[in-house]
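> Sharing a model prediction with you, sequence too.
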Amino acid sequence: MTAPPDHAKDLASIFHKLFGGDPRTLAILAASYIETHLVELIVRRLPGIDAEIRKRLFDPIRGSVSTFGAKIDLARALNVLTDRGRSSALLVAKVRNSFAHNLRLSSFDHAEVAKYIDKMEYHRAIQMTPDGSHDIDNKNMTREEVFSYLVRQFCLDISFSLGGGNWAVSDLEDIEPKLRPRPSPSPTPTPTTAPEGFLYR
């Protein structure tokens, strides 16, 4: 059997931290995954790039595109990220930075983190939940769930764009039955327009 690509292995480690894990670990891992593999998607849009140019651009200390924010902006300029993808990635980065720089934070409900999660536009996407129902907005979700579902979908989009998303899906199928069941709204509304995704295909 063919081994899964590295990005799929990385994604599996994040999936195991979703829903009920340590918030700091999840925030840092999720941001790291998005930042690391966003670079791979950017590089695919730069046909003339070589190893030397890549280092000059993305070197973590001296690179001209060394920060997460700069990578996000470049990804949007190259039409790797949609507007929703850019705004969501910036919010994930801010959540990560909050946990990384304040050791007293231990919850997504802390005011310093909650202000970013409350701006996340997960409510624009209709998401199938483990019990077969649909969540259509953030109103009945905890902040941990909003962050976890958004991160899950964002990372899945990246994995599929890089190839090998089937590995991520098979891993997710093993994890999702453990998630907390949610009540099914009745009737289930039908969206009039498709929600904007995180990435351009």
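Cool, got the structure.
> contacts, neighbours, all on C-alpha from now
Noted.
> how about Ser148, what does it touch?
18-19 (CA atoms under 8 Å, 6 or more residues apart in numbering).
> ok now the helix or strand encompassing it, how far from the chain's centre?
In the assignment (DSSP states H and E), Ser148 maps to helix 143-162. Distance of helix 143-162 from its chain centroid, counting by CA atoms, centre = their mean, to the nearest Å, is 4 Å.
> okay, pairing it with this:
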Amino acid sequence: MDYFDVLHKEFENESDRAAVILAASIADELLRSTLSARLVAVAGATDDLFDGANAPIGTFSARIELAFRIGLISSKFARDMHLIRRIRNEFAHNIQGCSFEDARVKSRVEELSNSHTMLMDAKGNKKKVSTRNQFLEAVSWMIWHLKELVTEIEAIHQESCEWGYQAPEPKKKAASATPKKQQAKSASKA
């Protein structure tokens, strides 16, 4: 499946703001799924690491950092995920018409686009596409990578109890002394 085509079709009728926020949300959710697949599973429907106001990895930024620190993603991938997060924040927090033509957004998208080779032709030249399509191309291959990573990742298995929690083995009763040894003990006492 070509995620660029899927995203392009999904977002072609959306505003720039909606396209960015939704694409970043998909990437964030896949990053959460990747981390969940790696960590020891929890029994309940909610996970205190991810869910709730004070969840330690409840934010996109924290998930990016943890995924990098435990070796799930490279430093370049983490940096680019942070760029996507910052672009999302520009669109989410600017009340007035933020667009891909905004200088700060355009600069971040160019930085994001220049860090990968997905828009290179066979001769190594960068294809000329709109800033919006540069963003969608970058997000699409990163989403594809995270989707694949979720299916390939090995979960950490829960450790069995440490030795301090184990009940001590019962002591074996010493074998009773043989009659000759008992006689020798009696003789020495006399």
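Structure's in. What do you need? Everything numeric in this text was worked out from a predicted model, so none of it was measured.
> Average separation of the helix holding Ser148 of structure 1 from the aligned part of structure 2, please.
Using mean CA distance after the TM-score superposition for structure 1, helix 143-162 of structure 1 ends up 1.5 Å from its aligned counterpart in structure 2, as a mean over the superposed pairs.
> By residue count, tell me the biggest helix in structure 1.
Counting by DSSP state H, the longest helix found in structure 1 is helix 23-44.
> Mean per-residue distance, that one versus structure 2.
With mean CA distance after the TM-score superposition for structure 1, helix 23-44 of structure 1 averages 0.9 Å from its match.
> I would like the range of structure 2 that aligns with that helix, please.
The alignment of helix 23-44 of structure 1 onto structure 2 (TM-score structural alignment) covers residues 16-37.
> Touching, Leu162 of structure 1 and Leu41? I think so.
Yes: Leu162 of structure 1 lies in contact with Leu41 (CA atoms under 8 Å); the separation is 7.2 Å.
> Show me which residues of the longest helix of structure 1 are buried.
23-24, 26-35, 37-39, 41-42 (16 or more other CA atoms under 10 Å).
> One more: stretch 86-100 of structure 2?
In stretch 86-100 of structure 2, counting by 16+ other CA under 10 Å, buried: 86-88, 90-91, 98-100.
> Same list (those residues) but as a markdown table, adding secondary structure.
Output for the buried residues of stretch 86-100 of structure 2, formatted as a markdown table (DSSP: H, G, I helix; E, B strand; the rest coil):
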| residue | secondary structure |
| --- | --- |
| Arg86 | helix |
| Ile87 | helix |
| Arg88 | helix |
| Glu90 | helix |
| Phe91 | helix |
| Cys98 | coil |
| Ser99 | coil |
| Phe100 | coil |
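> wait, which of these is closest to Gln183 of structure 2?
Arg86 (89.1 Å; CA to CA).
> Helices along structure 1, start to end?
Going by DSSP H, structure 1 shows helices at 6-15, 23-44, 51-58, 68-77, 83-101, 111-117, 143-162, 165-175.
> Can I get those helices in TSV including distance to Ser133 of structure 1?
Formatted as TSV, the helices of structure 1 follow (distance: least, CA to CA, whole Å):
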stretch	distance to Ser133 of structure 1
helix 6-15	20
helix 23-44	25
helix 51-58	42
helix 68-77	33
helix 83-101	24
helix 111-117	23
helix 143-162	14
helix 165-175	16
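> Mind checking those helices for the one nearest to Arg124 of structure 1?
Short answer: helix 83-101, nearest of the helices of structure 1 by CA to CA, at 9.8 Å.
> what's the closest one packed up against?
Secondary-structure packing of helix 83-101 of structure 1 (3 or more CA pairs under 8 Å, 6 or more residues apart in numbering; DSSP states H and E): helix 23-44, helix 68-77, helix 111-117.
> okay, how far is it across stretch 53-64 of structure 1, tip to tip?
10 Å (CA to CA, to the nearest Å).
> Need the contact partners of that stretch.
Contacts for stretch 53-64 of structure 1 (CA under 8 Å, 6+ apart): 43, 65-67.
> Now restrict these to buried residues only.
By 16+ other CA under 10 Å, these give 65-66 as buried.
> separation between Val39 of structure 1 and Asn166 of structure 1?
For Val39 of structure 1, the distance to Asn166 of structure 1 - CA to CA - is 21 Å.
> scratch that, Glu35 of structure 1
Applying CA to CA to Glu35 of structure 1 and Asn166 of structure 1 gives a distance of 21 Å.
> try Arg104 of structure 1
Arg104 of structure 1 sits 38 Å away from Asn166 of structure 1, taking CA to CA as the criterion.
> burial of Ser87 of structure 1, as a residue count?
By the criterion of other CA atoms under 10 Å, Ser87 of structure 1 has 19 neighbours.
> try Arg69 of structure 2
13.
> returning to what we had before: so what does the longest helix of structure 1 touch, helix or strand wise?
By 3+ CA pairs under 8 Å, 6+ apart, helix 23-44 of structure 1 packs against helix 6-15, helix 68-77, helix 83-101, helix 143-162.
> Format those helices as CSV; extra columns: distance to Val113 of structure 1.
Listed next are those as CSV, based on distance: least, CA to CA, whole Å:
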stretch, distance to Val113 of structure 1
helix 6-15, 19
helix 68-77, 18
helix 83-101, 6
helix 143-162, 9
